[in-house]
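> got a predicted structure here, sequence first:
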Amino acid sequence: MRRVAVALAVLLVLASVPLPVTAHANHITAGAQVTPDGTLVVDGIYLTSDGYLTVHRDDGGEPGERIGVTEVTPRSFRSNLRVGIDQRAWEGWETGDVHLLVRSDDGDGTFDPETDPVIESFGSPVAATITVEKGDRAVVTAAQQYTQQTRRGTLDVRSLTTPTDGYLVVSNTDTGERVGTESVAAGTHEHVTVALDGDERGDVRLDATLHRGDGDGGIGEPLRAGETPVGATFTVERTGGGRGGSTATSTPTPALVTTPTASETGTTSETGTAGTTTGEPTSATQPGFGLLVGGAAIALLVSGYRRQ
């Protein structure tokens, strides 16, 4: 019975540990953004093998002409990866959607759209569709691989860039209720902490969007790429009540270039999602994983009693 109790304890601990939302499957997230030079910031990406990320114009809701490509290092979660829209396409750019497609290399180490296929997951392409507008840079990234846990009722936003003084507003994705705000100065900020209202516990999806000031010290309209607010979506597990957040510290805006060379950083922090994605694997924080572990624990317990 002692062995059963130990095994049961291990399983229950596993059920409570935050695991990668992407579960080490091919995955990409990105959000609507404004860019001055055609350089797009991809929130997060993971490939299980050598591959590429291609950018395509929208053609009636489907990927059309390819207008950008970058190589992606496999087997490592990459955040804030840059991919440039080709200069010729960018010169006459009009606000619209682009499709980001994840492709696998056919083994020759050279990109060829004819032989390097789009990766699929659960029957759908691993891709993201985002709105892109030309202008002063505005972007928010979650850039997180694990469900974000908070005991103090705060949300950590990995990075953001805003062209104007304003606010980062956090709302419940499902209800639209505003649950937190933080003032931000124009520029680039890392790890912005936003205090969340309420003391409820459990998993919740939150949208963090950039807003202008209204001129009187209040919150104005959201910054948009076309008609889409600039922001990111997070999955958060609240395990405790709220406290006050800290003011973001401004850092110099990094120079971005429109080249197909990836500029990326790895991360092992918490997970969020951003933008519209397809081919996204089931989250380890969703009911399926917990039920499997819970079921195994019950089976062990019953087995132990039967041996008595």
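Perfect, thanks for sending it. Keep in mind that what you see is a predicted model, and the values were worked out from it rather than measured.

> only C-alpha atoms for contact and neighbour calcs from this point on.
Noted.

> end-to-end on stretch 75-86?
27 Å (C-alpha to C-alpha, to the nearest Å).

> list the buried residues of that stretch.
Of the residues in stretch 75-86, those buried by neighbour count under the rule 16 or more other C-alpha atoms under 10 Å are 76, 77, 78, 79, 80, 81, 82, 83, 84, 85, 86.

> among the residues you listed, which one lies nearest to residue 273?
Proximity to residue 273 was ranked across the buried residues of stretch 75-86 by C-alpha to C-alpha; first place goes to residue 79, at 11.4 Å.

> which residues touch the closest one?
Shown here is residue 79, whose contacts under the criterion C-alpha atoms under 8 Å, 6 or more residues apart in numbering are 42, 43, 44, 45, 143, 144, 264, 265, 266, 267.

> which secondary structure elements does the helix or strand hosting residue 55 contact?
Secondary structure here is read from DSSP states H and E; on that basis residue 55 sits in strand 51-59. Of the remaining helices and strands, those touching strand 51-59 by 3 or more C-alpha pairs under 8 Å, 6 or more residues apart in numbering; DSSP states H and E are strand 62-72, strand 96-104.

> what's the angle between the first one and strand 51-59?
To tie it back to what came earlier, the one meant is strand 62-72. Computed by axes from the mean of the first three to the mean of the last three C-alpha atoms, to 10 degrees, the angle separating strand 62-72 from strand 51-59 equals 160 degrees.

> what does strand 62-72 contact?
Contacting residues not belonging to strand 62-72 are listed as 47, 50-59, 83-86, 89, 98-99, 260-262 [C-alpha under 8 Å, 6+ apart].

> next one: stretch 117-129
The list of residues contacting stretch 117-129 from outside it, by C-alpha under 8 Å, 6+ apart, reads 26-30, 97-106, 275-281.

> what of stretch 289-306?
Outside stretch 289-306, the residues that reach it (C-alpha under 8 Å, 6+ apart) are 1, 4, 5, 7, 8, 11, 12, 14, 15, 16, 284.

> and here's the other structure:
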Amino acid sequence: MTRRLLAVGCLLALAVATMAGLAVAHGNHATAHPQVSANGTVVVEQAFLTERGYLVVRADDDGTPGRVLGARPLDRGLHTGTSVQIDASYWRAVSGNATVWTVLHADDGDGEFDPADDELLRWFDRPAGERVQVGKRDGAGYVLTAGGSGADGALLVERVALPAQGHLVVHERTNGTLGAAHGSRALRAGTHANVSIPVDLSGNRSTWPSLSVAVHVDDGDGTFDADDPVVRVAGEPVASPVGTSGAVTTSSVAVNTPAGDGGRDAPTRTQPGSATPTTSAGGAGFGVLTAVVAGALALIVGRRR
């Protein structure tokens, strides 16, 4: 009897853990990283909405989301590389860098964004989004790793923009700091899609160290070396970690990928091919929970017999 009850308890505990994992995987969130822009276009690497809503850029107000600077509607699901154009008058007043929030708001059903009616969504009791540094420069600069699929000595980056001729560099990442370089790809100024970077790492991605992909400016010799500085905004590198915001289990939820940057920072040159969202429809879902609960019930029924 005791062993049977213990087994039932373990199964139910597994069910609770499964549900908790689903809640995290499917929670509303928006991920953005330090970037530079020529016209106030802010690019969000990934946004996930459980219901239709809005991706909103807001000014920073002493560490919390403040004035609304721009918004765009998003359907339910996973979106990668979504851009929002912020208010022109605000951008004209920016000198150097700006701190903004990229957050998600609910839709009250009228199809028009109103921050008074379309509430700010939260994730783990925090705004569903990121506080991000945006630098005002002559060109766009950002990295969308989207998980950074890779094998056989190469890493594939979904999309990148360089404000000037430079290099896309794969760095080892330790405690959020860029470390040794493990590979690079020279690129012209502009936006590029599906960029493959050769890396000096062997084996499967699961055996690689933590990595980030960063934008560097070329010093004029066309070859990446220590003299090619990383592009920074308020001291933070224009970079994106690999593997922290890529594949997301969305089950039957739609995946949406915008066709372009949505602003004057749109691609001027791209690699052959088009960006493809990374998603998995075969991950843990409510079917797992059902199986676990069914197993627990079977043990209980078996005991009664």
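Good, I have the coordinates. Just so it is clear, the model here is predicted, and its values are computed rather than measured.

> now the helices and strands packed on strand 51-59 of structure 1 as TSV including distance to residue 296 of structure 1 and mean neighbour count?
As requested, these are arranged in TSV below (distance: least, C-alpha to C-alpha, whole Å; neighbours: other C-alpha atoms under 10 Å):
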stretch	distance to residue 296 of structure 1	mean neighbour count
strand 62-72	38	19
strand 96-104	36	24
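
> figure out which of those is closest to residue 206 of structure 1.
Judged by C-alpha to C-alpha, the one of those that comes nearest to residue 206 of structure 1 is strand 96-104, at 22.9 Å.

> from the chain's centroid, how far away is that closest one?
15 Å (C-alpha atoms, centre = their mean, to the nearest Å).

> check the mean deviation of whatever helix or strand comes next after it from structure 2.
Per DSSP H and E, strand 96-104 of structure 1 leads on to strand 120-121 as the next helix or strand towards the C-terminus. Its match in structure 2 and strand 120-121 of structure 1 itself, once the structures are fitted together, sit a mean 1.8 Å apart by mean C-alpha distance after the TM-score superposition for structure 1.

> show me what the helix ranked longest in structure 2 is packed up against.
With DSSP state H setting the assignment, residue counts place helix 2-25 as the longest helix in structure 2. Secondary-structure packing of helix 2-25 of structure 2 (3+ C-alpha pairs under 8 Å, 6+ apart): helix 286-304.

> quick check: closest non-adjacent residue to residue 277 of structure 1.
Closest residue to residue 277 of structure 1 in three dimensions, ignoring its sequence neighbours and counting by C-alpha to C-alpha, 6 or more residues apart in numbering: residue 128, at 4.3 Å.

> residue 206 of structure 2: neighbouring residues, count only.
Other residues within reach of residue 206 of structure 2 by the criterion other C-alpha atoms under 10 Å amount to 8.

> that one should be in a strand, yeah?
No. Checked against DSSP: H, G, I helix; E, B strand; the rest coil, residue 206 of structure 2 lies outside a strand; its state is helix.

> who touches it in this structure?
Residues touching residue 206 of structure 2, when contacts are defined by C-alpha under 8 Å, 6+ apart, are absent altogether.

> before we move on, the earlier item: what's the PyMOL line that selects buried ones from the contacts of stretch 289-306 of structure 1?
Once 16+ other C-alpha under 10 Å is used to decide burial, the buried members of the contacts of stretch 289-306 of structure 1 can be selected in PyMOL as follows:
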select buried, resi 4+7+8+11+15+284
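
> any idea how far apart the tips of stretch 196-212 of structure 2 sit?
Stretch 196-212 of structure 2 stretches 14 Å from its first residue to its last (C-alpha to C-alpha).

> in that stretch, what counts as buried?
When neighbours are counted by 16+ other C-alpha under 10 Å, the buried residues of stretch 196-212 of structure 2 are found to be 196, 197, 198, 199, 201, 205, 210, 211, 212.

> what's the fifth one aligned with over in structure 1?
What that stands for is residue 201 of structure 2. With TM-score structural alignment as the matching criterion, the partner of residue 201 of structure 2 in structure 1 is residue 198.

> which residues of structure 2 does stretch 113-122 of structure 1 align to?
Mapped onto structure 2 with TM-score structural alignment as the criterion, stretch 113-122 of structure 1 occupies residues 115-124.

> next, the buried residues of that stretch.
Taking 16+ other C-alpha under 10 Å as the basis for neighbour counts, the residues of stretch 115-124 of structure 2 that come out buried are 118, 119, 120, 121, 122.

> swap in stretch 127-139 of structure 1?
Of the residues in stretch 127-139 of structure 1, 127, 128, 129, 130, 131, 132, 133, 134, 137, 138, 139 count as buried by neighbour count, 16+ other C-alpha under 10 Å.

> neighbours around the equivalent of residue 230 of structure 2 over in structure 1, how many?
Taking TM-score structural alignment as the alignment basis, one finds that residue 230 of structure 2 is matched in structure 1 by residue 222. Number of residues near residue 222 of structure 1 (other C-alpha under 10 Å) recorded here: 19.

> any idea how far residue 222 of structure 1 is from residue 210 of structure 1?
Looking at residue 222 of structure 1 against residue 210 of structure 1, where the rule is C-alpha to C-alpha, the gap reads 6 Å.
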